[in-house]
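Participant: I would like to see how this sequence folds:
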Amino acid sequence: MATRTRAKATTAANRQRAIQRDIDEKDASKSASAKKGAAAKTSAKPKQAGARKQPESPLPEQHQAKPGKEHQLQPRPQFKAPEYKGSEKLKGMAALITGGDSGIGRAVAVLFAREGADVGIVYLDATDDAEETQRHVEEEGGRCVLIQGDVADPDFCEQAVEETVEAFGHLDILVNNAAFQEHADSLEDISEEHMDMTFRTNLYGYFHMARAALPHLKAGGSIINTGSETGLFGSPKLLDYSATKGAIHAFTRSLSANLVQKGIRVNAVAPGPVWTPLNPADKPAKGVAKFGASNPMGRPAQPEEVAPAYVFLAAPSCASYISGAILPVMGGPTG
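Facilitator: The predicted structure is shown next:
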């Protein structure tokens, strides 16, 4: 079974890269004059609001093949949150995080472990990133299992949950975070395969994982979905991605109402731009350099700035009366 799911994950990653190549070719064929005609957004001067200085725009120009490698990003995303002190908010709990090898998922895994949880990590094919995440989780004192596969496959989602329960004896928290994103300048540029990949990964994957996890979740457990500011305000070049994120917000609110009598809470975090492999594996290199510059803070968030929101929603001591919430972490008012 494990060999078959790894093979399916590799196939999915190859399909993602093929979609990416198609869009890259379309980008290359666009005329420079058409690009110059586009209205430019006014960038804010970068703001620092935390104890630790975060990298600012412009970022180095870079572009990666999907699904992206965190260890190849420059500068490296900040996920350790050294100022964050754990206080056993998740002691004795077990979590399963999809897309947990890098980006927001990695930062959440580290903080969950710092709060006393054991963590299962689902990832597609970045084994080196997943193993680095595992090392950091274990350094925090948590146990960590790595599970490779494609969340678009419902059989794999069942397997991932079963492996997590087998490893830790129970499951208390599901974080749906895996995502596929590939920009397109127009609706005509989005192929059926492109749209299918986005919906099957971002939306079907969340349904599959939640359905697989539910038999194991008990009162006090929770599901946290990763939404997006694009699901609230839209994005002109992320038509399919924005649609899935809006659907995730609706799914979150609907599932929260469905499960409230069981004592299982369902919430979502809606981040703005975050410095993860997702965007350098989407945008052209010049676009990456300006990533987050139009945000009210004038820069993208670092994963460690978003992860505490997931701890807050997961911890019964903090959020026992919160369900159906879409928590914005956007660097200020936007839209």
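Participant: C-alpha from now on. contacts and neighbour counts both.
Facilitator: Noted.
Participant: mind listing the strands for the chain?
Facilitator: For the chain, the strands defined by DSSP state E cover 94-98, 118-123, 144-148, 173-176, 222-226, 265-271, 326-329.
Participant: all helices of this protein, in order?
Facilitator: Along the chain, counting by DSSP state H, helices occupy 2-29, 32-36, 103-114, 127-139, 154-168, 192-199, 205-213, 230-233, 239-259, 285-289, 303-314, 316-319.
Participant: what about the ones you listed, which gets the closest to residue 64?
Facilitator: When those are compared by C-alpha to C-alpha, helix 285-289 sits nearest residue 64, at 8.8 Å.
Participant: Could I get the buried residue list for that closest one?
Facilitator: Residues of helix 285-289 classed as buried under the neighbour-count rule (16 or more other C-alpha atoms under 10 Å) are 285, 287, 288, 289.
Participant: list the contacts for the closest residue to residue 322 other than its chain neighbours?
Facilitator: Distance criterion C-alpha to C-alpha, 6 or more residues apart in numbering; nearest residue to residue 322, sequence neighbours excluded, is residue 265 at 7.1 Å. Under the criterion of C-alpha atoms under 8 Å, 6 or more residues apart in numbering, the neighbours of residue 265 are 220, 221, 222, 223, 256, 259, 320, 322, 323, 324.
Participant: my read: the second one touches residue 264, true?
Facilitator: Think residue 221. Yes: Residue 221 lies in contact with residue 264 (C-alpha atoms under 8 Å); the separation is 5.1 Å.
Participant: structure for this one too, so we can compare:
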Amino acid sequence: MTDSQFQKGHEVPVTHQEFPGKEHKLPLQAQYDTLPTDEGGYQKYKAAGKLQGKKAVITGGDSGIGRATAILFAMEGADSFIVYLPDEEKDAQETKRMVESHGRQCHLLSTDLTSRDNCKKVVDEALKQLGGIDILFNNAAYQMVKSDIHELSEDQWLHTFNTNIHPYFYLSKYALPHMSRGSTIINNASINAYIGRPDLLDYTSTKGAVVSFTRGLSNQFVGKGIRVNAVAPGPVWTPLIPATMDDGAQETFTSPMGRPAQPSEVAACVVFLAAADSSAISGQTIHCNGGVIVNG
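Facilitator: Next up is the predicted model:
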């Protein structure tokens, strides 16, 4: 494929994988360290040392937005500790390779974040490997399309909440005692919290909780110099798409820009929120959603 073919959006093929999806099996290559140009191609992300010497924890760091964030963080001078599911080991190893190609460290931990004990283990191991935590990017998430509430099982509802919001609380709670003035927490919300997507009722509900959690936690810590913000992506080309969306959802997987976003485009927003460039921003959400107008 060519870059211009991907940017046409509707040429993204309908394909299916088992959850959680594999980056290396995507039919079209996602972009991690490049950004779109006006001419329809891509150019290398231009780093400026914005995160030099910082230490970051990234959940869901093996692929998609998490992988792109780890790579851009590395380009900006930060080391990362990425968390992922055991089934995602191959993708995680490739992320590690890509981060290290930029001269930074990338530590790996495969674990299930639905367990609070595992969340505690993440923080403990990150402190051991990194020597501190300056940035926490709560990114890991689960979704599965169900068109009607009667098709949405109680078990899926609980699993989605146990994956998408409870670990954000646990990881933040355990990491904050080790963070200091200038540290940042960034939470991955979603456009769906603002538009109320009907075929992702449980996912949409958790992302609304993420927005409120971000606001409340910011109000607790902004006076202590620790900022808490969120990103709310629209359609983004990641392994979650073929792993969780039916044919109809994939066929309409686009934005007002005529294409889904690349992981790198969201990751660039995460870099902004992690860096001093956003020093006057806390409790806010960046709507990197491809041009959808929302209130919030």
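Participant: TM-score for the pair, please.
Facilitator: Here the TM-score for the pair of chains, by TM-score structural alignment, normalised by the length of structure 2, is 0.92; 283 aligned residues with a C-alpha RMSD of 1.7 Å.
Participant: Buried by neighbour count, from the contacts of residue 265 of structure 1: which ones?
Facilitator: Judged by 16+ other C-alpha under 10 Å, buried ones among the contacts of residue 265 of structure 1: 221, 222, 223, 256, 259, 320, 323, 324.
Participant: Matching residue 73 of structure 2 against structure 1, which residue comes up?
Facilitator: In structure 1, residue 73 of structure 2 lines up with residue 112, judged by TM-score structural alignment.
Participant: thought that match was touching residue 92?
Facilitator: No: Residue 112 of structure 1 lies out of contact with residue 92 (C-alpha under 8 Å); the separation is 10.8 Å.
Participant: Wait, a helix at residue 35 of structure 2?
Facilitator: No: judged by DSSP: H, G, I helix; E, B strand; the rest coil, residue 35 of structure 2 forms no part of a helix; its state is strand.
Participant: Residue 176 of structure 2 corresponds to which position in structure 1?
Facilitator: By TM-score structural alignment, residue 176 of structure 2 lines up with residue 214.
Participant: I should have written residue 149 of structure 2 there, sorry.
Facilitator: Alignment note: residue 149 of structure 2 maps to residue 187 in structure 1; criterion TM-score structural alignment.
Participant: Wait, that match touches residue 239, no?
Facilitator: Yes: assessed by C-alpha under 8 Å, residue 187 of structure 1 is found in contact with residue 239 at 7.3 Å.
Participant: out of these two, which sits in the busier spot?
Facilitator: Comparing residue 187 of structure 1 with residue 239 by neighbour count (other C-alpha atoms under 10 Å), the higher total belongs to residue 239, at 20 against 12.
Participant: Tell me the spacing between that one and residue 313 of structure 1.
Facilitator: 28 Å (C-alpha to C-alpha, to the nearest Å).
Participant: Could you do residue 249 of structure 1 as well?
Facilitator: Taking C-alpha to C-alpha as the measure, residue 249 of structure 1 falls 15 Å from residue 313 of structure 1.
Participant: Residue 13 of structure 1 now?
Facilitator: For residue 13 of structure 1, the distance to residue 313 of structure 1 (C-alpha to C-alpha) stands at 31 Å.
Participant: and the two? which has more neighbours close in?
Facilitator: Between residue 13 of structure 1 and residue 313, residue 313 has the larger neighbour count (other C-alpha under 10 Å), namely 25 against 22.
Participant: Residue in structure 2 paired with the more buried one?
Facilitator: So residue 313 of structure 1 corresponds to residue 273, using TM-score structural alignment.
Participant: show me what contacts the residue most central in space within structure 2?
Facilitator: The centroid of structure 2 falls nearest to residue 139 when counting by C-alpha atoms, centre = their mean (3.8 Å). Taking C-alpha under 8 Å, 6+ apart, we find residue 139 of structure 2 in contact with 58, 59, 60, 61, 65, 66, 187, 188.
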